[in-house]
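Visitor: What shape does this take:
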Amino acid sequence: MNDLSAKAKQTANQRLFLVFAIIFIAFNLRPAITSVGPLVSSIRTDLGMSNGMAGMLTTLPLLAFAALSPFAPVIGQKLGNELAILLGIGLLASGIIIRSSGGVGLLFAGTALIGIGIAIANVLLPGIVKLKFPDKASFMTGVYTTSLGIFAALASGMSVPLSENLGWGWKKALLAWALLAGIAFFVWLPQIRKQNEDKGKIRIIQSNGNIFRSKLAWQVTLFMGLQSFLFYSLITWIPEISYSNGLDRTMSGFMLSILQFAGLPASFIAPVIAGKLKNQKSIVLVIGIIYLIAFSGLLAGGGHAIMTVWIIFLGIAQGAGFSLALTFFVLRAKDVMDAARLSGMAQSLGYLMSAFGPILVGYEYDHTQAWTWPIITLMAVACVLILAGIGAGKNRFVL
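Guide: Predicted structure coming up:
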């Protein structure tokens, strides 16, 4: 009995430490990207870049997500999922360091490496959650998406103070996030000892049919891509939109932090509610309506107070939309393998779709010198998001 009790305690401790490790990995999946938006103006001025080229700093990681996502489950199968995630965090840390080491060439090379590292963890984490916590997958999705959102928001709010208030400049302000990646690397390291237990459990197989022929899989992919299109467009340009509405640079960067902090409760609650509902159509509709209200408010303009209200609305919609997209990978798949296949497809094509967001918004602003048409474009995307989400929210499996 004592042996059984000790073994049960050891298993509980291992699961608790795994939760802790997953949270630390999630902490690192956005700061290297969200820290860039508030510093775009400084980077652009320092390196003589256009708005469209500056938008590439957010777009390039998304292209890396798109390119690597289909191969991440295969990498997990070959190396073991735990080792693959460790490799991803190592690449992320290296990319952050390279990005801050020189001029335009190293800036974009490091940014691409950051995208590759994050892509691996992006795809493998939902599968690990479904495998390790099959009875609490929706809850754990809420936990790690909320953890992801916390540091995404912190990175946005800290960028300008680190760069200007402390006098670090944009390079050192971006470099600071390599420390967080280093901590996550060592926190995740003990999981390598258990990788042989799970190696090969998450893999792509052909016995259940071609996922690319599944209408539902395409609807999930479209929902993933459109919510990412909105997310990355906003984290890149909200500081500039705020600045155009009369806010100073520090407050404009803080608005991006508010945008993401406002989404934290929604990012946790949405998966929990989604897991309890027969279908998720109502959640999708609420998210879309909130988006449209907020974008209409941005078009109308206003002072600091009313801008804050619209930013909070956008944050709520973003937080719920992102976590719901990841929850679809679990709810629309029968097993771990299908979850990995759906995750790979949706994140690859979805992030490829979203990669055009920051560039398109920057291009429209460059040619109109106003934010009216960029915001109208985002409203149109939100309308299509609703249609895709209603399809993705149906109570069915992709295969």
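Visitor: CA only for contacts and neighbour counts going forward, please
Guide: Will do.
Visitor: Would you check that Gln195 makes contact with Lys78?
Guide: No. If you go by CA atoms under 8 Å, Gln195 and Lys78 don't touch, sitting 11.0 Å apart.
Visitor: Could you check stretch 104-114 and say which residues are buried?
Guide: Buried residues in stretch 104-114, counted by 16 or more other CA atoms under 10 Å: Leu106, Leu107, Phe108, Gly110, Thr111, Ala112, Leu113, Ile114.
Visitor: For the second one, which non-adjacent residue is spatially closest?
Guide: Going back to what we said before, that points to Leu107. Leaving out its chain neighbours, the residue that sits closest to Leu107 by CA to CA, 6 or more residues apart in numbering is Arg99, at 4.2 Å.
Visitor: so what's the one you found up against?
Guide: Contacts of Arg99 were listed using CA atoms under 8 Å, 6 or more residues apart in numbering, and they are Leu106, Leu107, Phe108, Ala109, Gly110, Thr111, Lys171, Leu175.
Visitor: quick check, nearest of those to Ile204?
Guide: Thr111 (28.3 Å; CA to CA).
Visitor: Please report how far the closest one lies from Leu63.
Guide: As judged by CA to CA, to the nearest Å, Thr111 and Leu63 stand 11 Å apart.
Visitor: what does Gln14 give?
Guide: 35 Å.
Visitor: do Lys172 as well
Guide: From Lys172 across to Leu63, the span is 25 Å (CA to CA).
Visitor: Same question for Leu83.
Guide: Applying CA to CA, one obtains 23 Å for the distance of Leu83 from Leu63.
Visitor: re earlier: would you mind telling me which of Lys172 and Leu63 has the busier surroundings?
Guide: Between Lys172 and Leu63, Leu63 has the larger neighbour count (other CA atoms under 10 Å), namely 24 against 16.
Visitor: so that one touches Ala355, yeah?
Guide: Yes. If you go by CA under 8 Å, Leu63 and Ala355 touch, sitting 6.2 Å apart.
Visitor: this one as well, want them side by side:
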Amino acid sequence: MSVFSKLPRSAWLVLGILLFATTLRGPFTAVGPLLESLRPVFGLSTSEAGLLITLPLLSFFVVSPFAPLLARKIGLERALFVALLIMCGAIVLRSSGSLWGLYAGTSILGAGIAVGNTLLPSLLKRDFPTQITTLTAVYAITMGVASAAGSAVVVPLAQSLNWQWSLGVFLVLPLLSALIWLPQLKAVRAQPATATTKQTTKRSVWSMGLAWQVSLFFGTTSLTYYSVATWLPAMLVDLGYSQAQAGSLHGLMQLATAFPGLVLVPWVKRSKDQRGIAISMASLSLLSLLGLVLFPVAATVWVAVFGFGVTGTFILGLSFIGMRAATTAQAAALSGMAQCIGYLLAATGPIILGALHDSVGNWQVPLYVCMALCVLQAVLGMGAGRAIHLPQDEAVTADTAVAAAE
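Guide: Just a heads-up that it's a prediction; the model follows:
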């Protein structure tokens, strides 16, 4: 009897989902601790190195809307398997040793991750409708732990071997996940037809103030997270930490991102008004960045607080999409708007902060910019967190084939 047949499909599916979660953040955020090592190898400026974080985000923006179309064409399970194969090929290309391979592989890796980010939540909703909260929490912890481990080991591996092996070792994650995913290819379930009929009334969500508050709250959170996640190792080195210490602290920040969901998901569900929660989470992020500037000796505390706070606002941003929409069509339209703005802002952040660092010669000014973004998040949260909905009798234009990317 095959080992695959000794366990029920649900057990293999849960295991496959959790292993898949390990591939969705670590393989590209772990590049952050290596940026300072890669710059002299290829003669990159700070902003050019920042592209290694920006390119996957651009891939997210471009690919995510098309992932549901791929799932409808070949099936959800097969589409996810294809995503894992894309990741495998991308990691090999990224570790080939050439500059073009580094950039191209990074971009393609983002495309594979985008498919997974978009379709895995759909799989949870379809196959585990009564356990979504529990599995989402475990899913988030798995992703955070894997990302933290990757950030912690990537610099020591590069120092003992080289940067190619350090990045190439992440091939293990999608390979193992693909192996565990194989039983799902034999149990492909038909995908329900997704409505593509456009509902049009008088106004688009793009003309609604509340929709902009939700979208910009989500967008500024994404911008802050990816900007700091990209340059945190360089910031810590500038503050006097070794590159290995900076990598470990970067890993600690990633580890801290695993836990807000356990606290916030039930808290948000019980709350009718989320303004106080939004302000609290944004304030934690602000406090951590200010502490990093004024008391860098306590960086261990500050990076953990930042990871918790920024992930809290990110979870709220995703929750606001469903909470503020009055209909399914509105939710689809608002999701598309928020993701479009969020990924575009997130993609520009590392480049802009890198260029600002090159211009002023320090990381204090970029950190103050991120603090200002935290203040803006709190202000936007006061609007997006109100217990109101988009007006039902106003215009909504939505193509429900564009599903949420998260």
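Visitor: And Gln195 and Lys78 of structure 1? Which one has more around it.
Guide: Gln195 (17 against 14).
Visitor: List the residues that contact that one.
Guide: For Gln195 of structure 1, the contacting residues are Gly80, Asn81, Glu82, Leu83, by CA under 8 Å, 6+ apart.
Visitor: repeat for Val365 of structure 2
Guide: Residues in contact with Val365 of structure 2 (CA under 8 Å, 6+ apart) are Leu356, His357.
Visitor: Quick one: map it onto structure 1.
Guide: Counting by TM-score structural alignment, Val365 of structure 2 corresponds to Trp373 in structure 1.
Visitor: Same question for Leu316 of structure 2.
Guide: Counting by TM-score structural alignment, the partner of Leu316 of structure 2 is Leu324.
Visitor: Quick check: chain neighbours aside, which residue is closest to that match?
Guide: Here the residue nearest Leu324 of structure 1, using CA to CA, 6+ apart, is Pro271, at 5.7 Å.
Visitor: ok, now which ones touch that neighbour?
Guide: Contact analysis of Pro271 of structure 1 by CA under 8 Å, 6+ apart lists Ser138, Phe139, Thr141, Gly142, Ala320, Ser323, Leu324, Thr327.
Visitor: can you check Gly48 of structure 1 too?
Guide: By CA under 8 Å, 6+ apart, no residues touch Gly48 of structure 1.
Visitor: Mind doing that once more with 10 Å?
Guide: The neighbourhood of Gly48 of structure 1, defined by CA atoms under 10 Å, 6 or more residues apart in numbering, consists of Ser42, Ala54, Val104.
Visitor: any idea how far it lies from Ser41 of structure 1?
Guide: Distance, Gly48 of structure 1 to Ser41 of structure 1, by CA to CA: 10 Å.
Visitor: Common neighbours of the two, please.
Guide: Residues touching both Gly48 of structure 1 and Ser41 (CA under 10 Å, 6+ apart): Ala54.
Visitor: got the residue ranges for the helices in the stretch 101-250 of structure 1?
Guide: 104-132, 137-160, 169-175, 177-188, 195-198, 215-244, 249-262 (DSSP state H, counting those that start in this stretch).
Visitor: Surely Trp363 of structure 2 touches Pro233?
Guide: No. Judged on CA atoms under 10 Å, Trp363 of structure 2 makes no contact with Pro233 at a distance of 11.1 Å.
Visitor: neighbour count winner among the two?
Guide: Remark: of Trp363 of structure 2 and Pro233, Pro233 carries more neighbours, 28 against 21, as counted by other CA under 10 Å.
Visitor: Just tell me what that one corresponds to in structure 1.
Guide: In structure 1, Pro233 of structure 2 lands on Pro239 (TM-score structural alignment).
Visitor: And for its match, nearest residue in space, chain neighbours not counted?
Guide: Computed as CA to CA, 6+ apart, the closest residue to Pro239 of structure 1 that is not its neighbour in sequence is Ser252, at 4.6 Å.
Visitor: residues in contact with that neighbour?
Guide: The contact partners of Ser252 of structure 1, taken as CA under 10 Å, 6+ apart, are 38, 157, 160, 237-246, 258.
Visitor: right, and the helix or strand after the helix ranked longest in structure 2?
Guide: When every helix of structure 2 is counted residue by residue (DSSP state H), the longest turns out to be helix 328-360. Per DSSP states H and E, the first helix or strand lying C-terminal to helix 328-360 of structure 2 is helix 364-384.
Visitor: and Gln14 of structure 1, what helix or strand is that in?
Guide: Per DSSP H and E: helix 2-27 holds Gln14 of structure 1.
Visitor: how big is the angle separating that helix from helix 104-132?
Guide: Interaxial angle, helix 2-27 of structure 1 versus helix 104-132 (axes from the mean of the first three to the mean of the last three CA atoms, to 10 degrees): 150 degrees.
Visitor: and the helix or strand that helix 2-27 of structure 1 is followed by, which stretch of structure 2?
Guide: Going down the chain from helix 2-27 of structure 1, the next helix or strand is helix 31-34, by DSSP H and E. Helix 31-34 of structure 1 lines up with residues 26-29 of structure 2 when matched by TM-score structural alignment.
Visitor: Before I go, just wanted to say thanks for your time.
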